[in-house]
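**Student:** Got a sequence here, can you build the structure:
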Amino acid sequence: MNVHFLTVPGLASSGPQHWQTIWEKHYPDTFSRVQQHNWDWPVKDDWVGQLQKQVAELAQPTVLVAHSMGCITVAHWAQEYAPGQVVGALLVAPADAEQSKRLSFVVGFSPIPLKTLPFKSIVVASTNDRYATLSRSKHFADHWGSEFINLGKKGHINAVSGLGDWPEGKEILQKLGSVTPAASF
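**Tutor:** Model prediction:
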């Protein structure tokens, strides 16, 4: 099965040193990115609507590869829409739009949906993430029906974390099993 990967970045998108961007550059035939109209001022209806627009255009089985507010966007999207071609999701460092004071300006993302996702998923979190405590990330994983992986001290698991190509992340993506064939990377 040929699987496509759709990255769903968070606030400010993912810059050139972010693992999402690096994966897109290394695998341009299998990765594409959700494009938001305003990366700096997240509005749930806009972000979810844009994700749905791109999911509706998918022509093959797809795994969502989300980071930060992108994870919360996926949770809202999955509550509102049928999964279509989406067969799995890697949800890295979900941002706690309910409890993080750093995210007080985001619009409409609270409450965070706690409905089981209709596809296989993995939540990856860090013990020192400024945007969500480890216990909150585990709480999301439990409710979303996701496998949970604690990476230890990796910050917000973004470019500042210095992960580069993030080989461990690619191994975790492979844990989605039959959803992602080994030949993808």
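**Student:** From here on, just use CA atoms for contacts and neighbour counts.
**Tutor:** Noted.
**Student:** so where do the helices sit in the protein?
**Tutor:** 19-26, 44-56, 69-80, 134-144, 167-174 (DSSP state H).
**Student:** Sequence B follows; please return its structure for comparison with A:
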Amino acid sequence: MTPTLIIVPGLGDSGPQHWQTLWQHKFGAERVRQDDPENPLPEVWAARLHEVIEATPGQLVLVAHSAGVATVAHWAQLSGGEDMARVRGALLVAPADPEQPGMAELHPQLLALAPLPLDELPFPALLVYSENDPYCTPERAEAMAEAWGAAAVSAGEAGHINAESGHGEWLDGEILLSEVLHAWTPPDVVRF
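**Tutor:** So this is what the prediction gives:
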């Protein structure tokens, strides 16, 4: 049985042209909708993710973007039990680093997600990062992946891997998603 995808958006809930929204409709995915998508609070956002996971039967794959990646890390740190065991894997895309110098000027709402949990995730994960993402350096993304026990994949100079950076349907992402769905374990760092 194919796992159910759970879309975990970042700030602003990923708009209608964002690949997460397009994937939700294309793949019949569930979606985490935060009450306040502009102001992430780790416990609140993790609790909402937990609610969606509890309400979704079967095996699951989390598909997180930006602040949604931090939400997955906080949820993994705060949760446990049966629901955690049902997560078959996670695709973590363009993580936003709340501890990045200058974040207070760039996007102060993200500061609420600090400190970012860096405990190993209890499920396989693939972290996709961009070489020129304003919200996270490649070095920091690779350090997150290493701490979480995730494989890291560079998407090249892809901005924040969202609609604004030209990643509407994001077909390369679908290839990476298929690898997560098939429990592929790539090398530590892959560049394409």
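**Student:** thinking again about what came up before, pick the most deeply packed of the helices of the first structure.
**Tutor:** Ranked by mean neighbour count, these are led by helix 69-80 with a mean of 23 (mean count of other CA atoms under 10 Å).
**Student:** residue range for that helix in the second structure?
**Tutor:** Mapped onto the second structure using TM-score structural alignment, helix 69-80 of the first structure covers residues 67-78.
**Student:** ok, average deviation of the matching stretch from the first structure?
**Tutor:** Taken over the aligned residues, the distance from stretch 67-78 of the second structure to the first structure averages 0.4 Å (mean CA distance after the TM-score superposition for the first structure).
**Student:** Could you list the residues in contact with that stretch?
**Tutor:** Contact partners of stretch 67-78 of the second structure, identified using CA atoms under 8 Å, 6 or more residues apart in numbering, comprise 8-11, 40, 42-43, 45-47, 49-50, 64, 84, 92-96, 110, 113, 116-119, 121-122.
**Student:** How about stretch 20-38 of the second structure?
**Tutor:** Identification of contacts with stretch 20-38 of the second structure by CA under 8 Å, 6+ apart yields 4-16, 45, 48-49, 52, 56, 63, 65, 109, 168-169.
**Student:** Is there a quick ChimeraX command that grabs whichever of those are buried?
**Tutor:** To isolate the buried ones among the contacts of stretch 20-38 of the second structure in ChimeraX, judged by 16 or more other CA atoms under 10 Å, type:
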select :4,5,6,7,8,9,10,11,13,14,45,48,49,52,63,65,109,168,169
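**Student:** From the contacts of stretch 20-38 of the second structure, which land in strands?
**Tutor:** 4, 5, 6, 7, 8, 63, 65 (DSSP state E).
**Student:** Pull the contacting residues for the most centrally placed residue in the first structure.
**Tutor:** Closest residue to the average C-alpha location of the first structure: residue 66 at 1.4 Å, with CA atoms, centre = their mean. Contacts for residue 66 of the first structure were tallied using CA under 8 Å, 6+ apart; they are 7, 8, 9, 10, 74, 89, 90, 91, 92.
**Student:** Please repeat the previous calculation with a cut-off of 6 Å.
**Tutor:** By CA atoms under 6 Å, 6 or more residues apart in numbering, residue 66 of the first structure lies in contact with 7, 8, 9, 91.
**Student:** Could you dump those residues into TSV and include distance to residue 151 of the first structure?
**Tutor:** Supplementary listing: the contacts of residue 66 of the first structure in TSV, determined by distance: CA to CA, whole Å:
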residue	distance to residue 151 of the first structure
7	20
8	20
9	19
91	13
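**Student:** Go through those and name the one nearest residue 135 of the first structure.
**Tutor:** Taking CA to CA as the measure, residue 135 of the first structure sits nearest to residue 91 out of the contacts of residue 66 of the first structure, at 15.2 Å.
**Student:** tally of neighbours for that closest one?
**Tutor:** Residues near residue 91 of the first structure, counting by other CA atoms under 10 Å, number 29.
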